[in-house]
Structure formats: structure tokens, C-alpha cells
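Chemist: What follows is a predicted protein model with its sequence.
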Amino acid sequence: RDPQKPPVVTGGAGYCGYKLGCALASTGASVVLCDIHKPLWVIPNGVVWIQTDIRDYSAVVAVCEGADCVFHVASYGMSGTEQLRKDLIESVNINGTRFIINACKEQNIARLVYTSTVNVVFGGLPIEDADEESLPYFPNDKLVDHYSRTKQIAEQMVLAANGSTLAGGGTLHTCVLRPPGIYGPEEQRHLPRLIIERRLLSFKFGDPSVQMNWLHVDNFVQAHILAAAALTPERNYIASGQVYFIHDGEKSNLFEWLTPLVRAKLISKYINFCMQLQLLCACHILYVCFRCESSTWNSLKGARAQLGYRPQKFNFADSVDHYMNSRPQPSNYQIFLNILVSLSITLILFFLSLSVFMSQ
């Protein structure tokens, strides 16, 4: 790696992109984080944030100038109301990825590491100890959400770009990483949505033997740094054109894994009965619609053998404790608003759940 050419991290304002950028900077590299929003956290020495809309090709080309590697972490539409905005999902995940690939070619950037998702191969059918070579893509038109469909298309674009000729005559080397759900001390997507009162998950549904993988953000960072190194001549470009599953190296039952959240001490007036009923209905919909009895866990053989990936062991409870101690406490107005929203969503979910159940 040329120390004079800083790596670029797209989605640098997000939790994973920010953590990756900080880790790269800690090795002495100068790092460029690009995102449409500024990171929530302090930007350390060696890291520069450049406001960039990934849907703007000229902005993408400009931010990539002088880089030696791009970590394309940015995406849109994974959860929440974002999932309803199909046009934006496509413009970020598909067109944005196309712009990144073209910018690498135009700016003579020889390495591109793409953050994909296990969703590109999972559509509800059981997956147990699968590797990258034996597990095909799930049919795109049968994937359950637009995010997964666009991520699959983008992943294929990145792999197809491997071996492309750069403007200066070099060769573009690309690889893809497929993480599952990501957690960590300051993670703002999974933890807040999984906060539940200890009574809520005193029940279980589905097969208790169902297993799945999770990924701590530090292991996410490790895998990305190793992947970039494996796209260099020093490593004989071993990762060039390859796909790797990455996770913590363990599998667990979802509800057992969430036990620390169930036991966490929460504000009872904030997490109220309405929210409990809302979550119960949501769980029922997940069960009857998406068949949560299907295990999905994958092999790390490829990442271990080719990247040298060695996931560290982490305790999910530590992340829960950090979140519970650092999260802002809700105001009375927020509590009141939450009650109103919870009541509305509860009614919608209840009738949707009932209709789905009756149609089975």
C-alpha cells in the first residue's frame, strides 16, 4: 500500500464505515470518509470527512482522486421506513456502486472491497455450514425485500468489474464480503430496535435449534483490512474476484443470543404494554411470513484460508451494557409520542398478523 494514497471509505458516517476508517487511521494511514451526512462521533487525527452524495458521479470521482483503495460500505434501505423507498434504494445501492466502479477505473484505483450481505443468498430456506462456492444466489425476483435484491445486483457488478483495465493501464482487483447482522458498543441500528422488557421474551416460538450468525464490528473491520491486503501483489491478489462470508465464527439461537437485552433494566413507562403487543405481532408476522424456523449459518473456510481471518470472541452483553449506560433518556414528550405511535402500529400489525394467519 502506498502511504501517500489514502484509502476511501464510502458510508463513512455510518457505524461500520466510521469504525473501519478509525482502524485504518490507527495504523498511520490517512483516511477519507465520504458520506452525505457527517459522522455522529469525533473524527480522529488522520481521518478526513468529505460530504459526498454517492448518487453524484462527479462528486464520487472527486473524492476518489489520489486513493489507492476504496472500501464501498455505503448502502440504503436495510430496515425501517427506508425499505419503502425503492427508487432511492436503487439509486444508492445499484447506481452508486456503478459510480464507484467507474471512478476506480477513471482514477486508477486498483483495489475495491465491497460490503455486501448474506441476504443475497438467503431467501428463507435453511442454510447450514455453506461455503461461497457451493451456495448459489437466491433467485433475485424471490428475495423478500428490495434492499436484498439491489445488494445482489451490486455484488454481481463488483465481481464482474474484477480484472477491468484502469485508465492508466493497470488492473482493477475487487472482492466481496458478506456480513450478517452487525453489533457493537455504539451500534445504532440493531440495539435500539431490540430493546424489550424482560417479560416480553419469556416465551419462545419456532424451533429452538434454529441457528444464525452475528458479527461484531471489530471483526467486520478486521475482515475488510485483510481483504484489502489480499488484493495486493504481495499477497498474489489471492482475493481478486472472490466472495467471503464473515462472522464471529459462532452460531446461536436468536432468542438465546438476545437474552442480555431481555434482562436489561429498562424504563417501564417507556417500553410499555403497547410496544410489547406491537413486538409480539411483529414476531408473529416474521414467523408465519418468513418462516423463522430456517437456520442460516455459513462457513468461514474461505476467509480463514485466503484472508487469514481470525475472528475475536465478544460478549453481546457488553454491547448491551454500553448502550444502556450511554443512551439518552426519553423526555415526557417522547414517551407520550411513543404511546400514540405504538397504539397505531399495534392495531395495524395485529390485523395484518391476523389476516396472514387466517390465510395459512
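Modeler: Structure received.
Chemist: C-alpha from now on. contacts and neighbour counts both.
Modeler: Will do.
Chemist: hey, which helix is longest across this structure?
Modeler: Across the chain, the longest stretch assigned as helix under DSSP state H is helix 332-359.
Chemist: same for it, what does it pack against?
Modeler: helix 273-290 (3 or more C-alpha pairs under 8 Å, 6 or more residues apart in numbering; DSSP states H and E).
Chemist: List the residues that contact residue 182.
Modeler: Residues in contact with residue 182 (C-alpha atoms under 8 Å, 6 or more residues apart in numbering) are 190, 214, 215, 216, 217, 220.
Chemist: how about it, secondary structure?
Modeler: Under DSSP: H, G, I helix; E, B strand; the rest coil, the three-state class of residue 182 is strand.
Chemist: for residue 176, same thing?
Modeler: strand.
Chemist: Pretty sure it sits against residue 242.
Modeler: Yes. With contact defined as C-alpha atoms under 8 Å, residue 176 reaches residue 242; the gap is 6.4 Å.
Chemist: Next up, a structure to set beside the first:
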Amino acid sequence: RVLPGEPKAQKPEAQKMQLSESEGIEGNTFMVTGGAGFVGTVLCLELMRRGADEVRSLDLRKDSPWITTLRRNGVVCIAGDISRNEDVEKALRGADCVFHLASYGMSAIYGPGEERHLPRIFRLAQMGLLTFTIGEPRVKNDWVYADNPIHALLLA
């Protein structure tokens, strides 16, 4: 019996569940669809930082604000369309894991280097054309800091 205020003893199997930061990443090859977008770039860079053998970005865009950074950090950038089998097959060849982040339009995810949402919101607010309240029940968008979905993706 555990008395109030006493820590509960951890079960041995719970102790085994703690993974190192690079467990399952080191030495593996990853493919990220939408990898040249904001979230895709953050994920690609994190995979490289954690010791991935190879990270491939498959994106429609041949150029984005982050392509240079991706290449400089060793990410293989592949221009291709996820609706074309041959593009996907080429990017998938030999991959151990795929993260599917390709989408039409923008996500409501922000963080360092994000250049779409926050500057636009600040301009509109400065002109008096936009007022907003964070946490208001009528809000139609949820904003998420980039590290949160990246952490969730890596845990999946």
C-alpha cells in the first residue's frame, strides 16, 4: 500500500519503455512527403540531428525558403508529386519509414523561420483589420508550435 505523498514504485517494464532520443532513428532511412514545407523541414532537420542515415524530402516545390538549409544539413531533396506513382516509388526505394506531411494549403503551425502566418497577422493587426483573442471559444483555428507535432511524429 502506498501512503499519500509517497512515490509509487515503477514497474520494471515501465523502466524499459524509456527510449533514447535517437532510438529507432539512428542508421535508418526516412522519407518525408511535404519535406520542403515548414513542418516537413523541421522534421527532416530533427531526424538528421538524431542520427538518421538518410533523410529524403519529397515535395512538389523545387524551391522553398528552406531547401538550402535542408541540403546544407544533408537532406536529399527530391522534386516530385505524391500523385505520381513513379515519383513516390523513386523516393521510397530503400526507406525504412515514411512521414506523410504533404498537403494543400497552409497549416496553423508556427515557430522559428515560419514566414507566412505571424508576419501577416501582425500586419493586419497593425492596420486595425484584425482583432483576435487567444483561447476564445469561438476561435476557428488552433495554433500549434512546431516542436509539438514534430515530437508527436517521432514518438509515433
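Modeler: Looks like it came in fine. Since the structure is predicted, the reported quantities are computational estimates derived from the model, not experimental observations.
Chemist: circling back to that earlier point, now restrict the contacts of residue 182 of structure 1 to buried residues only.
Modeler: Among the contacts of residue 182 of structure 1, those scoring as buried are 214, 215, 216, 217, 220 (criterion: 16 or more other C-alpha atoms under 10 Å).
Chemist: and of these, the nearest to residue 3 of structure 1?
Modeler: Nearest to residue 3 of structure 1, judged by C-alpha to C-alpha, of these is residue 220 at 22.5 Å.
Chemist: Residue 36 of structure 1 maps to what in structure 2?
Modeler: In structure 2, residue 36 of structure 1 lines up with residue 60, judged by TM-score structural alignment.
Chemist: any idea which helix or strand carries the alignment partner in structure 2 of residue 8 of structure 1?
Modeler: Matched to structure 2 by TM-score structural alignment, residue 8 of structure 1 sits across from residue 31. Element membership for residue 31 of structure 2, per DSSP states H and E: strand 29-33.
Chemist: Determine the number of other residues adjacent to residue 124 of structure 2.
Modeler: 13 (other C-alpha atoms under 10 Å).
Chemist: Compare the contacts of residue 182 of structure 1 with structure 2 and list the ones that remain.
Modeler: Counting by both residues aligned by TM-score structural alignment, their matches' C-alpha atoms under 8 Å, the members of those that carry over to structure 2 are 214, 215, 216, 217.
Chemist: Now that the second one has come up, it's in contact with residue 178, right?
Modeler: No. Checked against C-alpha under 8 Å, the pair residue 215 of structure 1 and residue 178 is beyond contact range at 10.4 Å.
Chemist: check contacts around the match of residue 36 of structure 1.
Modeler: By C-alpha under 8 Å, 6+ apart, the neighbours of residue 60 of structure 2 are 34, 79, 80, 81, 82.
Chemist: Residue 132 of structure 2: which of the residues you listed is nearest?
Modeler: Nearest member of the contacts of residue 60 of structure 2 to residue 132 of structure 2, counting by C-alpha to C-alpha, is residue 34, at 29.6 Å.
Chemist: Can you get me a residue count around the equivalent of residue 200 of structure 1 over in structure 2?
Modeler: Aligned by TM-score structural alignment, residue 200 of structure 1 pairs with residue 128 of structure 2. Look at residue 128 of structure 2: counted by other C-alpha under 10 Å, it has 9 neighbours.
Chemist: Kindly report the same for residue 59 of structure 2.
Modeler: 25.
Chemist: That'll do, ta.
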